[in-house]
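Student: Just the structure for this:
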Amino acid sequence: MAASIIDVARRAGVSTATVSRALRGLPNVSEATRERVLRAAEELSYTISPHASSLASGRTGTVGVVLPFVNRWFYSQVVAGIDSVLRANDLDILLYNLGDERVHERFFARMPLRRRVDALIVLNLPLSAAEREALVSMEVPIAVLGTRIPGCWHVSIDNAEGTSTAVRHLINLGHRRIGMITGAPVDPRGFTTPIVRQHTYRTVLAQAGIPYDPDLEAPGHLGIKEGASAMSRLLSLPDPPTAVFAESDQMAFGALRMLSRVGLRVPEDVSVIGFDDHETAELLDLTTIAQPVAHQGELLARQILDALSGASEEPSRVVVPTELIVRGTTGAAPVARPRYQTVSLPRPGPEPDQHSRTLAR
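Tutor: Modelled structure (predicted):
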């Protein structure tokens, strides 16, 4: 089997981006590194593809963006940030939405971006080892949001730190029955963010000496209606939570809607905290963990510009800080059990919802 750029990078102990720059004679590669790369390429009988070389020089004027969901608020904001930077530098975006498993598989079987882009940006996409190698083998600079690919530029937030801040905020307010509205229970595509946030939620509770109750976790599937359905499940418990952490602001919006429907006061009866700082969060006075979503897209685009210009020899990694924004939906834990109204709860989600019942007064 012919050697790949990945093999040369491993032999030389550098990134694939450095191999590509060294073999094309681009600046910002030390002579010692260039010699090491050339020696590794010679030992492996590797020759850079003339086509890949022309792509890396920027002749297409296009950057590919691969993402799992094109119609979700978070991704639309990231893409807007990417576009604002690339457009200002006369580069176009070629967008690929891998929205389901069939499209995902077809993309990696055909690799339609090959020969069409100068660089690639990958947004929170779970990838197998073979898929990561397929992307790297395109021999163009790659910047990744969230999920890491060795040898590629990287931007992320610290999901564990953000989640820890949210849960500790509720604990510090005196809450001990703390529910969590999760993104999804188990996703076969392997998205890691919900897993990290669930694990951190459980860890912080344990550190505070609060017993973990699996009934206090309810799937909200990242939507407003689904967040309302998850809140209804939590309220139907014999001992419902006095506070709820939602993995996204949109799920928190649904939780607030349900609490209003059943006549509960926020935060006097139930506190709610979200994650993102969606533009509607301030309007609804939602306490949340803010992450600069569009700014992450801007950072990815700037990394690509640096890579295309050869401004940095090795791929950089940027961890963007999150921030607790305290507004009106979180407060001290109630001293007495909240009083609920009788209500017929809706059937908002794709799963059957059997929550038409009388909640305890």
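Student: Only C-alpha atoms from now on, for both contacts and neighbour counts.
Tutor: OK.
Student: who touches stretch 166-179?
Tutor: Defining contact as Cα atoms under 8 Å, 6 or more residues apart in numbering, one finds that stretch 166-179 is touched by 201, 204-205, 208, 210, 216-218, 234, 240-245, 271, 273, 288-289, 324, 330-333.
Student: That should have said stretch 312-331, apologies.
Tutor: Against stretch 312-331 from outside (Cα under 8 Å, 6+ apart): 15, 17-18, 28-29, 151-158, 161-162, 165-166, 170, 173, 243, 266-268, 270-273, 282, 285-292, 296, 303, 306-307.
Student: try stretch 245-261
Tutor: 166-167, 178-183, 194, 197, 220-232, 265-266, 272-278, 281, 288, 343.
Student: Name only those of the residues you listed that count as buried.
Tutor: 166-167, 178-183, 194, 197, 220-232, 265-266, 272-278, 281, 288 (16 or more other Cα atoms under 10 Å).
Student: what are the ranges of the helices in the stretch 101-250 of the chain?
Tutor: With DSSP state H, counting those that start in this stretch as the criterion, the stretch 101-250 of the chain has helices at 101-110, 129-136, 159-172, 193-207, 224-235, 249-261.
Student: Take these and lay them out in TSV including distance to Ala56.
Tutor: Formatted as TSV, the helices of the stretch 101-250 of the chain follow (distance: least, Cα to Cα, whole Å):
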stretch	distance to Ala56
helix 101-110	20
helix 129-136	13
helix 159-172	33
helix 193-207	32
helix 224-235	42
helix 249-261	39
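Student: related to what we said a few turns ago, so among the contacts of stretch 312-331, which ones count as buried?
Tutor: Using 16+ other Cα under 10 Å, the buried members of these are 15, 17-18, 28-29, 151-158, 162, 165-166, 170, 243, 266-268, 270-273, 286-292, 296, 303, 306-307.
Student: The structure of the following sequence is requested for comparison with the preceding one:
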Amino acid sequence: MAASIIDVARRAEVSTATVSRALRGLPNVSEATRERVLRAAEELSYSVSPQASSLASGRTGMVGVVLPFVNRWFYSQVVAGIDTVLRANDLDILLYNLGDERVHQRFFARMPLRRRVDALIVLNLPLSSGESEALASLEVPIAVLGTHVPGCWHVSIDNAEGASTAVRHLINLGHRRIGMITGALGDPRGFTTPIVRQHAYRTVLAQAGIPYDPDLEAPGHLGIEEGASAMARLLSLPDPPTAVFAETDQMAFGALRTLSRMGLRAPEDVSVIGFDNHETAELLNLTTIGQPVAHQGELLAQQILDALSGASEEPTRVVVPTSLIVRGTTGACTRSTPPT
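Tutor: As a prediction, the model looks like this:
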């Protein structure tokens, strides 16, 4: 089997983007690194393909953006941030919405962006080792949001810390019966963000000496309607929660709607905290964990620009901080004993 750019990168202990620049004589590659790459390529009898050479020269003027859900607020905001930076630098977006598992599998079987993009941005998409290698074989710079992929530029938030902050906020207000509306835990593609936030919820409860109760977790599947149903399920428990952490603001919106329809109030009856700082969160006075969503897209786009220009020789990793934004839906626990 002929050697690939991935094999050369592993032998030279650099990224595939550095291999591509070194073999084409592009700037911002040190002489020591260039010599190491050339030596590895010679040892493996690797040669640059004409298609890859065309891509590396930036002739398409396109950056591919691959995402799992095109119609969700979070992803639309990230794409808007990407687009702002790329268009200011005369680059366009080629969008690939993978949608569901079937489309995901077909995308990686066909790799439709080959020879069509100068670089690639992947948003919160779990990748197998084979899928990561398939993307690397395109021999273009790749920036990834959320999921860490070796050899790729990377932007993320600390999901564990953000979720932990949310639960600690409720505990500090005196709550001990704390529910959680979870995200897309059952998706066969294995999204990690809901799992990380769920684990943080359980960990903080344990650290506070609060027994874990699986009945206090209800699936919200990232939507407003589903969040509303999840809150109704939690409130139907014989011992309902005094506070609820929703993994996203949109699920929290649904939870607040259920409270209103049942004649209950936040925080007087149930405290509610979300995650994201959606633009509607302030309107609804929702306490939340804020993350700069569009800014993460801007950072990804800037990483791609740095990679294409050679300004960044090796992939960089940026962790964007989150923050607790206290508004009116969380307050001190007023229930001293379980209801009868």
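Student: TM-score them against each other, please.
Tutor: Here the superposed chains carry a TM-score of 0.97, computed using sequence alignment, normalised by the length of structure 2; 334 aligned residues with a Cα RMSD of 0.8 Å.
Student: In PyMOL, select just the buried ones from the contacts of stretch 166-179 of structure 1.
Tutor: Buried residues among the contacts of stretch 166-179 of structure 1 (16+ other Cα under 10 Å), as a PyMOL selection:
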select buried, resi 201+204+205+210+216+217+218+234+240+241+242+243+244+245+271+273+288+289+324+330+331+332+333
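Student: thinking again about what came up before, among the buried ones among the contacts of stretch 312-331 of structure 1, which ones are in strands?
Tutor: 153-157, 243, 271-273, 287-290 (DSSP state E).
Student: which one of these sits closest to Ala40 of structure 1?
Tutor: Nearest to Ala40 of structure 1 among those is Trp153, at 22.8 Å by Cα to Cα.
Student: do you know how far that closest one is from Ser232 of structure 1?
Tutor: Using Cα to Cα, to the nearest Å, Trp153 of structure 1 is found at 42 Å from Ser232 of structure 1.
Student: hang on, the earlier thing: let me know the closest of the ones in strands among the buried ones among the contacts of stretch 312-331 of structure 1 to Thr33 of structure 1.
Tutor: Of all these, Thr33 of structure 1 sits closest to Trp153, with 19.0 Å by Cα to Cα.
Student: just checking, that closest one touches Val140?
Tutor: No. With contacts counted by Cα atoms under 8 Å, Trp153 of structure 1 stays clear of Val140, the gap being 11.5 Å.
Student: Tell me the secondary structure of Leu95 of structure 1, please.
Tutor: strand (DSSP: H, G, I helix; E, B strand; the rest coil).
Student: so what's Arg265 of structure 2 closest to, chain neighbours aside?
Tutor: Spatial nearest neighbour of Arg265 of structure 2, chain neighbours left out: Leu259 (6.1 Å); criterion: Cα to Cα, 6 or more residues apart in numbering.
Student: would you list every one of the helices in the stretch 251-361 of structure 1?
Tutor: Using DSSP H, counting those that start in this stretch, the helices found in the stretch 251-361 of structure 1 span residues 293-309.
Student: The residue mapped onto Leu123 of structure 1 from structure 2: what's it in contact with?
Tutor: Applying sequence alignment, one finds that Leu123 of structure 1 aligns to Leu123 in structure 2. When contacts are counted by Cα under 8 Å, 6+ apart, Leu123 of structure 2 touches Val65, Val66, Leu67, Pro68, Tyr75, Val144, Leu145, Gly146.
Student: Farthest-apart pair in those residues, please.
Tutor: It's Val65 and Gly146 that sit farthest apart of those, by Cα to Cα, at 14.0 Å.
Student: Tell me which residues touch Val85 of structure 2, please.
Tutor: If you count contacts by Cα under 8 Å, 6+ apart, then Val85 of structure 2 has Glu298, Ala301, Gln302 around it.
Student: In which helix or strand does it reside?
Tutor: Assessed by DSSP states H and E, Val85 of structure 2 sits inside helix 73-88.
Student: so which of the ones in strands among the buried ones among the contacts of stretch 312-331 of structure 1 comes closest to Thr60 of structure 1?
Tutor: For those, the nearest to Thr60 of structure 1 is Trp153 (20.5 Å; Cα to Cα).
Student: Just tell me what that closest one corresponds to in structure 2.
Tutor: Using sequence alignment, Trp153 of structure 1 pairs with Trp153 in structure 2.
Student: Now do the contacts for that match.
Tutor: Per Cα under 8 Å, 6+ apart, neighbours of Trp153 of structure 2: Pro141, Ile142, Ala143, Val144, Leu300, Gln303, Ile304, Pro315, Thr316, Arg317.
Student: can you tell me how far it sits from Ile273 of structure 2?
Tutor: From Trp153 of structure 2 over to Ile273 of structure 2 (counting by Cα to Cα), the distance is 32 Å.
Student: Go through the helices of the stretch 101-250 of structure 1 and name the closest to Arg361 of structure 1.
Tutor: With Cα to Cα as the measure, helix 224-235 is the member of those nearest Arg361 of structure 1 (11.8 Å).
Student: And the closest one, what does it pack against?
Tutor: Here helix 224-235 of structure 1 touches strand 178-182, strand 217-219, helix 249-261, going by 3 or more Cα pairs under 8 Å, 6 or more residues apart in numbering; DSSP states H and E.
Student: now the ones you listed as TSV including distance to Arg39 of structure 1?
Tutor: Converted to TSV, those look like this (distance: least, Cα to Cα, whole Å):
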stretch	distance to Arg39 of structure 1
strand 178-182	50
strand 217-219	53
helix 249-261	52
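Student: Ser128 of structure 1 is nearest to which of those?
Tutor: strand 178-182 (24.0 Å).
Student: compared with structure 2, how much does the closest one deviate?
Tutor: Its aligned residues in structure 2 lie a mean 0.3 Å from strand 178-182 of structure 1 after superposition (mean Cα distance after the TM-score superposition for structure 1).
Student: Next, the angle from that strand to helix 249-261.
Tutor: Interaxial angle, strand 178-182 of structure 1 versus helix 249-261 (axes from the mean of the first three to the mean of the last three Cα atoms, to 10 degrees): 130 degrees.
Student: is it possible to export the contacts of Leu123 of structure 2 to CSV including neighbour count and distance to Arg24 of structure 2?
Tutor: As requested, the contacts of Leu123 of structure 2 are exported to CSV (neighbours: other Cα atoms under 10 Å; distance: Cα to Cα, whole Å):
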residue, neighbour count, distance to Arg24 of structure 2
Val65, 23, 25
Val66, 23, 27
Leu67, 21, 30
Pro68, 22, 34
Tyr75, 19, 35
Val144, 24, 24
Leu145, 24, 28
Gly146, 22, 31
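Student: Looking at those residues, spot the one nearest Ile5 of structure 2.
Tutor: For the contacts of Leu123 of structure 2, the minimum distance to Ile5 of structure 2 (Cα to Cα) is 19.1 Å, reached by Val144.
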